[in-house]
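A.B. asks: I'd like to go over a predicted model; first the sequence, then the structure.
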Amino acid sequence: MSGVPNEVRGVVAEGYEEVREAFATVVAQERPDYAGQLAAYVRGRQVVDLWAGPETDGVDGDTLFGVFSSTKGAAHLVVALLVQDGVLELDRPVASYWPEFAAGGKEGVTLRQVLAHQAGLIGADTGFTPEELADDRALAARLAAHRPYWRPGAAFGYHALTIGALTGEVVFRTTGRTLQQVYEERIRAPYGLGFFLGLPEEQEHRFRSLLPMDPTPEQRAELGAVPQGPATLEAISFNTHGEHPTDLEALPNSRLVRAKGPASVGGVASARGLAGMYAAAVGVLGGGHAPLLKADTVAEFGQVHAHGIDVVARTPAAFVLGFQDPTVRYPWLGAGSFGHSGAGGSQAFADPRAGLAYGYTRRRFAYPGGAAPENVELVAAVHRAATR
């Protein structure tokens, strides 16, 4: 840990000075070893490009961190593109693409239901091995034969570790390419994004390992007071119930996970990469790039499909198609916003009505898990500046 005070580096555009101030406040309130990044695009230009971290760690704007479920945003941008191309149909049964999926009473489950976390296929009774969780096709083979944990369409619940494998297998069955390959060929490489689903060995030098959550005694007591059960829907969804319980914090530090880039949780990214992907999706990246998604596709995938109590997390939630509805956490964002947070604290989204794309990463797993609390102030500052 460096003894030198952590400093904010990078630039903001004129009119976004309050964003730098808000980020500096975050850095000042964190531990001295805090490392994180903040980036935003607004109507065709990058207006925020900030980072902080001990100089001894070599963190800069291109550094890559594990972004957990923010990976789901990249995965389902691939699905949105294939729907836009006419390759996939949202209301077609998954089993028509993937016949083995029909087992266990799933023959009528549609791609739309899977994307809305309504399929009930959150895990397996006996759990998964670490090797299976790193390999979407192995995970899909296990899931195909499994019965749903609720009647598909009757409820929704967070498919934390499985949704990317489910949608990824549909992509593979229709294109002959893995979801990761399609993402690389159509999204990451053409736009030069620092957001990888499968990190090449030659890019490993950019990655910084995740640091575990370091709760205060009060926070530790709060975590200990949360009811835990060995076979609850939440335990099954996060694979903590079987013979090989998943240590969520350890996932991005596994070279196997980084190399394979499982589409639910295995991505590594910079804030530039997160924001840049959403900017490319809705056409606010600039540089002459055409939008990845047409307006009708953005509207379809930005519609709320599941809203109410998540039966896995037992908390209020809302999902659009394959993405979270970020207005649940940031209610000032425009209707039709879509994005995804990650367990370690990352957050990324697009607000098409404001012409805004946002990305935030941090190195240490944030308390209590999910989008780090500081995102509330950071998103508010960026949005105020963008819509002023």
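C.D. replies: Good, I have the coordinates. Quick caveat, the model's predicted, so the values are computed rather than measured.
A.B. asks: going forward, measure contacts between C-alpha atoms and count neighbours the same way
C.D. replies: Noted.
A.B. asks: by residue count, which helix of this structure is the longest?
C.D. replies: If you go by DSSP state H, the chain has its longest helix at helix 71-85.
A.B. asks: could you say what helices and strands the helix or strand that that one is followed by packs with?
C.D. replies: Downstream of helix 71-85, the next assigned helix or strand under DSSP states H and E is helix 94-97. With contacts defined as 3 or more CA pairs under 8 Å, 6 or more residues apart in numbering; DSSP states H and E, helix 94-97 has these neighbours: helix 163-175.
A.B. asks: so which residues make contact with the helix it packs on?
C.D. replies: 72, 75-76, 79, 87-88, 94, 97-98, 111, 114-115, 117, 122, 136-137, 139-140, 143, 177-179, 262-264 (CA atoms under 8 Å, 6 or more residues apart in numbering).
A.B. asks: then this one, side by side with the first:
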Amino acid sequence: MNIQGEVAEGFEAVRDAFVRNFEVLGDRGAAVAVYRDGRKVVDLWAGTKDVEGGAGGEPWAAGTAQVVRSATKGVAAVVPLLLHQRGLLDLDAPVGAYWPEFKAGGKERALVRDLLAHRAGVPALDVPLTPAEAADGLAGARAVAGQQAFWEPGSAHGYHAQTYSWLLSELVLRVTGASIGQWLAQEVTGPRGLEFWIGLPEAETARVGRVGPVDPPPQTAAGLRTRPRRNVSEAWADPSSLTRRAFAAITPLADENDPEFRAAELPASAGIGTARGLAGLYAALLGDTEDGTRLFTPETARLAGTELSSGPDRVLVVNTRFGPGYMLHSPASPLMSPASFGHPGRGGSLGFADPEAGIGFGYVTNAHAKSVTADPRAQSLVRAVQSAL
């Protein structure tokens, strides 16, 4: 395997784990980046740009970007937390204070913090949207505003896999007057040169590879084993289950390689970026950047890692933990330490920050496996980072 990039002295274990991902765990094209205390210590890529590229496919380049699915949620969470930091968004206010149409269907008392922590009670839609409706910026907001709550908001949590896109997008639009992708680009990623987009600009289309499903071999690296989750599988097999309905809120499921999907501003699932951009963003949240600037104040960084939801997840059917927009470290979704906050993407991608260790981590892949939260390739890389510290 021809591995490109570099690792700092002491982080060679990450390169070894990255190699094993291709040799043992079925990666086709992927990249991993790690920042520690503002210094880039890992920046590696290998394989082909397209998942089906094969031996003669175009190689993954330094600037190759990929769809990261729900790892987008962690990037998108930067926006409401920065709005809160600037005094423009009150997490304890009702969502309806900013978005009056949301006060329907038993959602009148849903708070902004409930929305961010998957406690808003609308993880699914009675009538799923078409891909065109999901992306038009109007139909999704109308649908979740009118949806009857599946539980009393704030009383329980369940992963809002797709509806999170329209909940967060509309909230940001009501507060700022800008779309979430525009605000992110203008205030966060653009000024810092971070390679991540919610709503891919046409000028960046050539750098993006094709993703697709794969069935990696069952072996695991570094002693990792994927735990079987029969309850999740059984729930997914039942078309009437909340699990199936939450992930199928867009029907048929959108083609992630379609240019229209990539251009859509869907902060739950359609973000596109490089591993370097993902890791660099999380490093910037902590203030660990080469120019010394930071996005989050220490108070906001602590807030990002504050538990708002924990215990049985009504959608994922396992115990999960969420902060305001971030998935937190747990057995179901291991990050690096209890202080970590970030988000995995179904199929493999992962981004997170660990304030205690000063780590910003990003892994992207075009080989989307069946994992939901704890992909063995990403976990192998996380363990390698831990071993290097």
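C.D. replies: Perfect, thanks for sending it. If you're wondering where the values come from, they're calculated on a predicted model, not measured in any experiment.
A.B. asks: re the thing from before, what's the angle from the longest helix of structure 1 to helix 163-175?
C.D. replies: 30 degrees (axes from the mean of the first three to the mean of the last three CA atoms, to 10 degrees).
A.B. asks: gap between helix 71-85 of structure 1 and the chain center?
C.D. replies: 12 Å (CA atoms, centre = their mean, to the nearest Å).
A.B. asks: mean deviation, it versus structure 2?
C.D. replies: For helix 71-85 of structure 1, the mean deviation from structure 2 after alignment is 0.6 Å (mean CA distance after the TM-score superposition for structure 1).
A.B. asks: and that helix, which residues are buried?
C.D. replies: 71-82, 84 (16 or more other CA atoms under 10 Å).
A.B. asks: where does that helix end up in structure 2?
C.D. replies: Taking TM-score structural alignment as the measure, structure 2 aligns residues 72-86 with helix 71-85 of structure 1.
A.B. asks: again with stretch 277-284 of structure 1
C.D. replies: Counting by TM-score structural alignment, stretch 277-284 of structure 1 sits on residues 281-288 of structure 2.
A.B. asks: quick one: the nearest residue to Thr226 of structure 2 once chain neighbours are set aside from Ser179 of structure 2, how far?
C.D. replies: Leaving aside its sequence neighbours, Thr226 of structure 2 sits nearest to Pro376 (CA to CA, 6 or more residues apart in numbering; 6.6 Å). The gap separating Pro376 of structure 2 from Ser179 of structure 2 is 34 Å, by CA to CA, to the nearest Å.
A.B. asks: ok, these two, which is more surrounded?
C.D. replies: Pro376 (24 against 20; other CA atoms under 10 Å).
A.B. asks: residue closest to the middle of structure 1?
C.D. replies: Ser70 (1.2 Å; CA atoms, centre = their mean).
A.B. asks: Ala185 of structure 2 -> structure 1?
C.D. replies: In structure 1, Ala185 of structure 2 lands on Glu184 (TM-score structural alignment).
A.B. asks: wait, a helix at that match?
C.D. replies: Yes - in this structure, Glu184 of structure 1 lies within a helix as judged by DSSP: H, G, I helix; E, B strand; the rest coil.
A.B. asks: so the residue nearest to the centre of structure 1 sits right up against Ser341, yeah?
C.D. replies: Yes - Ser70 of structure 1 lies in contact with Ser341 (CA atoms under 8 Å); the separation is 4.8 Å.
A.B. asks: shared neighbours of those two, anything?
C.D. replies: By CA under 8 Å, 6+ apart, the residues touching both Ser70 of structure 1 and Ser341 are Gln347, Ala348.
A.B. asks: state the distance from Pro267 of structure 2 to Val14 of structure 2.
C.D. replies: 29 Å.
A.B. asks: ugh, typo on my part, it should be Trp197 of structure 2
C.D. replies: 26 Å.
A.B. asks: swap in Ser241 of structure 2?
C.D. replies: 39 Å.
A.B. asks: show me which of those two is the more surrounded one.
C.D. replies: Higher neighbour count among Ser241 of structure 2 and Val14: Val14, with 27 against 14, using other CA under 10 Å.
A.B. asks: which one in structure 1 is aligned with Val42 of structure 2?
C.D. replies: Val42 of structure 2 maps onto Val48 in structure 1, by TM-score structural alignment.
A.B. asks: oh, I was asking about Arg245 of structure 2
C.D. replies: In structure 1, Arg245 of structure 2 lands on Ile236 (TM-score structural alignment).
A.B. asks: pretty sure that match sits in a strand.
C.D. replies: No - using three-state DSSP, the assignment for Ile236 of structure 1 is helix, not a strand.
A.B. asks: ok, which stretches of the stretch 151-300 of structure 1 are helices?
C.D. replies: For the stretch 151-300 of structure 1, the helices defined by DSSP state H, counting those that start in this stretch cover 163-175, 179-183, 189-191, 217-225, 233-237, 255-260, 271-282, 295-301.
A.B. asks: can you redo the ones you listed as a markdown table with mean neighbour count and distance to Thr63 of structure 1?
C.D. replies: Shown next, in a markdown table, are the helices of the stretch 151-300 of structure 1 (neighbours: other CA atoms under 10 Å; distance: least, CA to CA, whole Å):
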| stretch | mean neighbour count | distance to Thr63 of structure 1 |
| --- | --- | --- |
| helix 163-175 | 23 | 24 |
| helix 179-183 | 22 | 20 |
| helix 189-191 | 13 | 17 |
| helix 217-225 | 11 | 29 |
| helix 233-237 | 23 | 30 |
| helix 255-260 | 21 | 14 |
| helix 271-282 | 29 | 9 |
| helix 295-301 | 16 | 29 |
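A.B. asks: of all these, which one is nearest Ala381 of structure 1?
C.D. replies: helix 271-282 (15.5 Å; CA to CA).
A.B. asks: roughly how far out does the closest one sit from the chain middle?
C.D. replies: For helix 271-282 of structure 1, the distance to the chain centre is 12 Å (CA atoms, centre = their mean).
A.B. asks: same thing with stretch 95-107 of structure 1?
C.D. replies: 27 Å.
A.B. asks: end to end on that stretch, go ahead and measure it.
C.D. replies: 6 Å.
A.B. asks: how about that stretch: buried residues?
C.D. replies: Buried-residue list, stretch 95-107 of structure 1, by 16+ other CA under 10 Å: Ala95, Ser96, Tyr97, Trp98, Glu100, Phe101, Ala102, Lys106.
A.B. asks: farthest pair in those residues?
C.D. replies: So, the buried residues of stretch 95-107 of structure 1 by CA to CA: farthest apart are Tyr97 and Lys106, at 12.8 Å.
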